[in-house]
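[1] fold the following, please.
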Amino acid sequence: MTAKTEKLLAILKAQPVVPVLIVDDAKSAVPLARALVAGGLKAIEITMRTPAALDAIRAVAAEVEGANVGAGTILSARDWDAAVAAGSTFIVSPGVTLGILDAAKASDVPILPGAATPSEVMALREEGVEVMKFFPAEQAGGAAYLKALSSPLAGTLFCPTGGISLKNAKDYLSLPNVVCVGGSWVAPKELVAAGDWAGITRLASEAAAIKA
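    The predicted structure follows:
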């Protein structure tokens, strides 16, 4: 296991759920992240799906004590460079390209690349990747599909993301090849819009307490 893999696992194993956030207003990023950290979810993925994403990552990295902020929806080496420059401590991609792999190899920041088929997992294993994002989890076959991969692809660990909620998180977390899950339910848009940070802390605490 490489040092970067160990660094990634240290982040992911610290909590059962990694919040996956779409931040529309960078001003909400710091109180949102503080609410999640207060609830026990210190590793936070801010997706690069909005113009506010980089400013949000930069603010959380600089201002939120205890947070491990990562960048999600990385689609290119250019995205990688911008996210790392903003302060991301880990990188998440829905799939992978040669450009992203090259950027990952040249960086000290660990990557959690997406994979949904045995061939994709095998190709990433050949590149030295041992921990992957299973995406989109529910749509790609769910916990039963991922369980079926555990024996032929032994030694690979996953963070399933996509369609996961409080109701089905345990189905994934009980699997031997799952290290954590990613989910957006801990930060609903309506609570963020209302500035209900206490409500988000309650949801984070509930997620942090999930046992496999």
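[2] switch to C-alpha atoms for all contacts and neighbour counts from now on
    Will do.
[3] ok, residues contacting the helix or strand harbouring Ala33?
    According to DSSP states H and E, Ala33 maps onto helix 29-38. The contact list for helix 29-38, computed with Cα atoms under 8 Å, 6 or more residues apart in numbering, reads 23, 42, 44, 56-57, 59-60, 63-67, 192, 197-198, 200-201, 204.
[4] same deal with stretch 167-174?
    Pro16, Ala143, Pro160, Val178, Val179, Cys180, Val181, Ile210, Lys211, Ala212.
[5] name the residues of it that come out as buried.
    By neighbour count on 16 or more other Cα atoms under 10 Å, the buried set for stretch 167-174 is Ala169, Lys170, Tyr172, Leu173.
[6] circling back: from the contacts of stretch 167-174, list the buried ones, please.
    Listed as buried from these are Pro16, Ala143, Pro160, Val178, Val179, Cys180, Val181; burial here means 16+ other Cα under 10 Å.
[7] which of the residues you listed fall within strands?
    Pro160, Val181 (DSSP state E).
[8] and the furthest pair within the buried ones among the contacts of stretch 167-174?
    Across these, no pair lies farther apart than Pro16 and Ala143, at 15.3 Å, counting by Cα to Cα.
[9] which residues touch Val181?
    Taking Cα under 8 Å, 6+ apart as the criterion, Val181 is in contact with Pro16, Val17, Val18, Cys159, Pro160, Thr161, Ile164, Ala169, Tyr172, Leu173.
[10] one more pass at 7 Å, please.
    When contacts are counted by Cα atoms under 7 Å, 6 or more residues apart in numbering, Val181 touches Pro16, Val17, Val18, Cys159, Pro160, Thr161, Ala169.
[11] ok, those vs Ser88, which is closest?
    Using Cα to Cα, Val18 comes nearest to Ser88 of the contacts of Val181, at 14.4 Å.
[12] could you also give me the structure for this next sequence, so I can compare it with the first?
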Amino acid sequence: MARIEDIMTLAPVIPVLVIHDPAHARPVAEALVAGGLRALEVTLRTECALDVIAEMAKVEGAVVGAGTVLNGDDLKSSVDAGARFIVSPGLTANVAHAANACEVPLLPGTANASDIMRGLDLGLTHFKFFPAVAAGGIPALKALSAPFGQARFCPTGGIKADTAADWLGLPSVLCVGGSWLVPAGTPDVAAITARAKQAAALKA
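    As a prediction, the model looks like this:
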């Protein structure tokens, strides 16, 4: 089983993707990988999300994960579709145990000290900080990370191209989640690749 840290350090930004048409899956994944972003989070917010994961998993160099995973059934379906890591908006023992059973890396969402402590109790040290901006932004994550020196984070939610570097400057941050890379609608492959290159050039 891969380590979640290895996935979080593939690039400074993990694209957070809401794809409504499976036909867009491969062009989007190919554009992001060409731009230097290999870890791709496909959110389970559309009816075709599992098909999108399956298509993106065929792209050479892509490490495709499932996001918005809420329970063990979602997790297993995602792994069966080809997901190689799991991202959840919160942290529950059920999802953590399901990830262990499927031998898949988990990046659970946390927003406060209790969430992080619960994760540590479950043997986890790497977390999504979500929703990053709404939960207090950089000052909140600085304060939260101080008592938990072993914890590392991927802030997600409200982060934009022009603020990502500020988050990446925090010692506890390995990467950020970004939805700005692939706007809704028919994908503009050249524009996606260009945005991916800019994101890949950020320093974690």
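[13] show me where the second structure has its helices.
    4-8, 25-34, 49-56, 72-81, 93-102, 113-121, 137-145, 164-168, 189-200 (DSSP state H).
[14] of the ones you listed, which is nearest Ala66 of the second structure?
    Closest of the helices of the second structure to Ala66 of the second structure is helix 72-81, at 6.2 Å (criterion: Cα to Cα).
[15] which strands and helices sit next to the closest one?
    helix 49-56, helix 93-102 (3 or more Cα pairs under 7 Å, 6 or more residues apart in numbering; DSSP states H and E).
[16] out of those helices, which one sits most buried?
    Among those, helix 49-56 has the highest mean neighbour count (mean count of other Cα atoms under 10 Å), at a mean of 24.
[17] residues in the first structure aligned with that one?
    Mapped onto the first structure using TM-score structural alignment, helix 49-56 of the second structure spans residues 53-60.
[18] same check on stretch 70-77 of the second structure?
    Under TM-score structural alignment, stretch 70-77 of the second structure corresponds to residues 75-82 of the first structure.
[19] neighbours around Gly66 of the first structure, how many?
    Neighbourhood size, Gly66 of the first structure [other Cα atoms under 10 Å]: 16.
[20] same question but for Glu47 of the second structure, I mixed them up
    With other Cα under 10 Å as criterion, Glu47 of the second structure counts 11.
[21] re earlier: need the buried residues of stretch 167-174 of the first structure in JSON lines (columns: distance to Ala33 of the first structure).
    JSON lines is the format used below for these (distance: Cα to Cα, whole Å):
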{"residue": "Ala169", "distance to Ala33 of the first structure": "21"}
{"residue": "Lys170", "distance to Ala33 of the first structure": "24"}
{"residue": "Tyr172", "distance to Ala33 of the first structure": "25"}
{"residue": "Leu173", "distance to Ala33 of the first structure": "23"}
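[22] closest one to Met122 of the first structure out of those residues, please.
    Looking across these and measuring by Cα to Cα, the closest to Met122 of the first structure is Tyr172, at 20.8 Å.
[23] quick one: map that closest one onto the second structure.
    With TM-score structural alignment as the criterion, Tyr172 of the first structure lines up with Trp167 in the second structure.
[24] roughly how far does its match sit from Val104 of the second structure?
    26 Å (Cα to Cα, to the nearest Å).
[25] and Val59 of the second structure, by the same measure?
    Per Cα to Cα, Val59 of the second structure is found 19 Å from Val104 of the second structure.
[26] compare those two and say which one has the larger neighbour count.
    More neighbours surround Val104 than the other of Val59 of the second structure and Val104, with 22 against 18 (other Cα under 10 Å).
[27] list the residues that contact that one.
    Applying Cα under 7 Å, 6+ apart, we find Val104 of the second structure in contact with Met1, Arg84, Phe85.
[28] surely Arg58 of the first structure and Ala86 touch.
    Yes: here Arg58 of the first structure reaches Ala86: they are 4.8 Å apart, a contact under Cα atoms under 7 Å.
[29] okay if I get the helices of the second structure as JSON lines plus distance to Val182 of the second structure?
    Output for the helices of the second structure, formatted as JSON lines (distance: least, Cα to Cα, whole Å):
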{"stretch": "helix 4-8", "distance to Val182 of the second structure": "19"}
{"stretch": "helix 25-34", "distance to Val182 of the second structure": "8"}
{"stretch": "helix 49-56", "distance to Val182 of the second structure": "14"}
{"stretch": "helix 72-81", "distance to Val182 of the second structure": "21"}
{"stretch": "helix 93-102", "distance to Val182 of the second structure": "27"}
{"stretch": "helix 113-121", "distance to Val182 of the second structure": "30"}
{"stretch": "helix 137-145", "distance to Val182 of the second structure": "23"}
{"stretch": "helix 164-168", "distance to Val182 of the second structure": "16"}
{"stretch": "helix 189-200", "distance to Val182 of the second structure": "6"}
